[in-house]
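Chemist: Can you look at this prediction? I've put the sequence above it.
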Amino acid sequence: MIDFVRQTVLPYFGIRTNDAKVSPLGNGHINDTFLVRWGDGELVLQGINTQVFKTPNALVENAHKIAKHLSGKRERELYALQVVKPLKTDEGQLAIDLGERGFWRAISYLPHSLSIEVVTCEDEAFSAAKAFGHFSSALSDLDATQLEDVIPQFHHLPGRLEQLQSAVEQDVHQRSAGCREWIYFASSQQALLSELAELSPKLPLRICHNDTKINNMLYDKRDMSSLAIIDLDTCMKGHLMYDFGDMVRTFTSPEEEDSTALDNVHVRESIFAAICRGYLSELGTVLSEDEKNSLWLGARVICLMIGVRFLTDHLNGDVYFNIHHENHNLERAANQFTLYKSLLEQETKLKVYLS
């Protein structure tokens, strides 16, 4: 793969040296991402997974519109973070489509950047939540309908539960017998659907990041200040309760999302409180009252829904998320359902931080 990237893909972006150093970057589940360094230059190169993102041109156009808007805000000192920008091909295109050999795009690389996988303290949670809130606040005056839906119904719990049921019924890989406990548990959470049906129509459409994991906020490793929001692949119109929910999902547990140490998977109250403080410090005057009321629902829905998606992919033969060993997606599902249970158990005390 690296030889192919160096010899075939990079020349489209004006890099024609065999001295370019290409190395894998990050641990994303979906795309192939590489850091490319040559001479005094560097960039990030991504091979977009077109089985997941079936309209990859829409993805790069969305990212371009967001980067342009944020760059304009930054020039006027209205946006404090760095902006990851798309880099065009020699022919002025945002990406290159090589058919069966992949759909490739390049973006700027931020030196001195650092990502983390697990939040270790309140300060990390606060700064990351504040950064994601700042990102959304800066985009609040950009018409959300300008962005195309790169994955329709991405955060649609009823549809995700239907997909799970279909996977169970088909059971193509005969895996359902090994996870009946989690299948039953997920299917028993129907009450969330009624809450969604009642509240969702009251919420305005916003430009949402839709993947606010802790490792999608870069720190400046020189002083651990917030540097940039990255991975704009799933930016679409939607409801901000899901961005809040994904922060709760990925910040609050002391374990990574595929940890099998389920006894240690729980929502840390102090981290939840720090998320609320950071996020609302940037969006408190932007969010409507209904949006503020939706945040607790978003936390529950996302924790459950990601577990459902992992479980569905396990049953379907691991066709969506990259796995590193047998039952990896089942382990991820169990982890997320355990975190969801912890969220429910602490509802009374956690909701206080949103009031």
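Modeler: Looks like it arrived, so ask away. Since we're looking at a predicted model, the values are computed, not measured.
Chemist: contacts, neighbours, all on C-alpha from now
Modeler: OK.
Chemist: what residues does stretch 248-260 touch?
Modeler: Defining contact as Cα atoms under 8 Å, 6 or more residues apart in numbering, one finds that stretch 248-260 is touched by 117-120, 125, 213-214, 261, 264-269, 271-272, 275, 299, 302-303, 328-329, 331-336, 339.
Chemist: rerun that using 6 Å as the cut-off
Modeler: 119, 213, 265-268, 271, 303, 331-332 (Cα atoms under 6 Å, 6 or more residues apart in numbering).
Chemist: go on, stretch 194-201?
Modeler: Contacts for stretch 194-201 (Cα under 6 Å, 6+ apart): none.
Chemist: List the buried residues for that stretch?
Modeler: Within stretch 194-201, the residues scored as buried using 16 or more other Cα atoms under 10 Å are 196, 200.
Chemist: Got another one to weigh against that:
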Amino acid sequence: MLPYFGIRTSDAKVSPLGNGHINDTFLVRWSNGELVLQGINTQVFKTPKALVENAHKIAEHLATKRQKSEYSLEIVAPVRTDKGLLAVDLGEQGFWRAINYLPHSHSIDVVSSEDEAFSAAKAFGHFSSALSDLDATQLEDVIPQFHHLPGRIDQLKAAVTCDQENRLASCSDWVDFVFSQQDILQELAQISPILPLRICHNDTKINNMLYDKRDMSSLAIIDLDTCMKGHLMYDFGDMVRTFTSPEEEDSTSLENVHVRESIFAAICRGYLSELDTVLTQDEKSSLWLGARVICLMIGVRFLTDHLNGDVYFNIHHESHNLQRAANQFTLYKSLLEQEGQLKNYLK
């Protein structure tokens, strides 16, 4: 597919990039330049053209903001094909798009300091603030009901009923735990209808914020694949989920998985420093719920995929998704145990 982007295959060096669960991502270098080439997982993203159109609209809006000195981060933008297209659909050979590569970029998988958490949360807040005046309905939902906990629990129930891989016996305790958390669904039903729809990143993992490795300053927000309309409490929640634990999300050292209070506090400071005047009072009140929902929901998704035979997330071994689920449920429990002190940082 390289010739579609004006690159001679004989002149290019291609290497894997990142550790994403869904798409296949590569760094392509040749004598005259470099770019990121990505094969979109069309089993997950059923409308890949909408995905690249959404990313294009966001990049254009942020570029306009940057020209006005209203956006300070670098922008991940589409690299068009030699025919001016945003992507190449090769049928059985995949759906491919390219984006610009940012030199000097560096990502991390585990937050090691309050400064790292603060700068990343501030960057994600800056990103959302810059998009707050872009009509959220202009973006198509590439994965409908992506952050919809009742639907995710229904999917788990279906997977439990089917148990097509005969794996239920090995994880029934976690299934029972999920089904015991019904109160959180009532909270969601009460607050969701009164929250404004905004453009959300929907995957605010720590490794989706690039640092500049020259000085470790915030460089760019990447991975815009799941940018859709939604509620910002989920963006906040995914930062809590991926920043606060000292362990990676598939770590089996569950005794070390917990919410680090100082990191949680740094997230709150960084995020609200950019969005305090943008968020409504209802949105601010929803942030704590967002943190709990995301930790529980991602665990539910990992557990469901394990029961279904690992058809969604990329895995390295048979029990990988079950390990991820146990990790996320342990983090969720830590949130509940520390609710009293953690909520104070959102006041």
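Modeler: Alright, I've got the coordinates. Quick caveat: nothing in here was measured; it's all calculated off a predicted structure.
Chemist: Which stretch of structure 2 lines up against stretch 111-118 of structure 1?
Modeler: Aligning stretch 111-118 of structure 1 against structure 2 (TM-score structural alignment) gives residues 103-110.
Chemist: and the matching stretch, which residues are buried?
Modeler: 105-107, 109-110.
Chemist: Let's see the distance spanning stretch 242-251 of structure 2 from one end to the other.
Modeler: 12 Å (Cα to Cα, to the nearest Å).
Chemist: and that stretch, which stretch of structure 1?
Modeler: So stretch 242-251 of structure 2 sits over residues 250-259 in structure 1, by TM-score structural alignment.
Chemist: got it, and stretch 311-329 of structure 2?
Modeler: Going by TM-score structural alignment: stretch 311-329 of structure 2 matches residues 319-337.
Chemist: who's in contact with that stretch?
Modeler: 29, 257-258, 303, 307, 310-311, 314.
Chemist: distance of the most centrally placed residue in structure 1 from R16 of structure 1?
Modeler: The residue lying closest to the centre of structure 1 (Cα atoms, centre = their mean) is D211, at 1.7 Å. Applying Cα to Cα, the value for D211 of structure 1 to R16 of structure 1 is 34 Å.
Chemist: cool, P152 of structure 1 as well?
Modeler: 38 Å.
Chemist: Between the two, point out the one with more neighbours.
Modeler: Counted by other Cα atoms under 10 Å, P152 of structure 1 and R16 do not tie: R16 has more neighbours, with 15 against 10.
Chemist: Find the nearest non-adjacent residue to the more buried one, please.
Modeler: L10 (6.8 Å; Cα to Cα, 6 or more residues apart in numbering).
Chemist: got it, and L287 of structure 2?
Modeler: M233 (4.7 Å).
Chemist: How about T47 of structure 2?
Modeler: Closest to T47 of structure 2 by Cα to Cα, 6+ apart is V142, at 6.1 Å.
Chemist: And Q190 of structure 2, what's its match in structure 1?
Modeler: With TM-score structural alignment as the criterion, Q190 of structure 2 matches E198.
Chemist: same deal with S262 of structure 2?
Modeler: Match for S262 of structure 2 (TM-score structural alignment): S270.
Chemist: which residue lines up with L149 of structure 2 in structure 1?
Modeler: Using TM-score structural alignment, L149 of structure 2 lines up with L157 in structure 1.
Chemist: host element of the closest residue to its match other than its chain neighbours?
Modeler: Closest residue to L157 of structure 1 apart from its sequence neighbours, by Cα to Cα, 6+ apart: M305 at 6.2 Å. Using DSSP states H and E, M305 of structure 1 sits within helix 289-316.
Chemist: Thanks a lot, see you next time.
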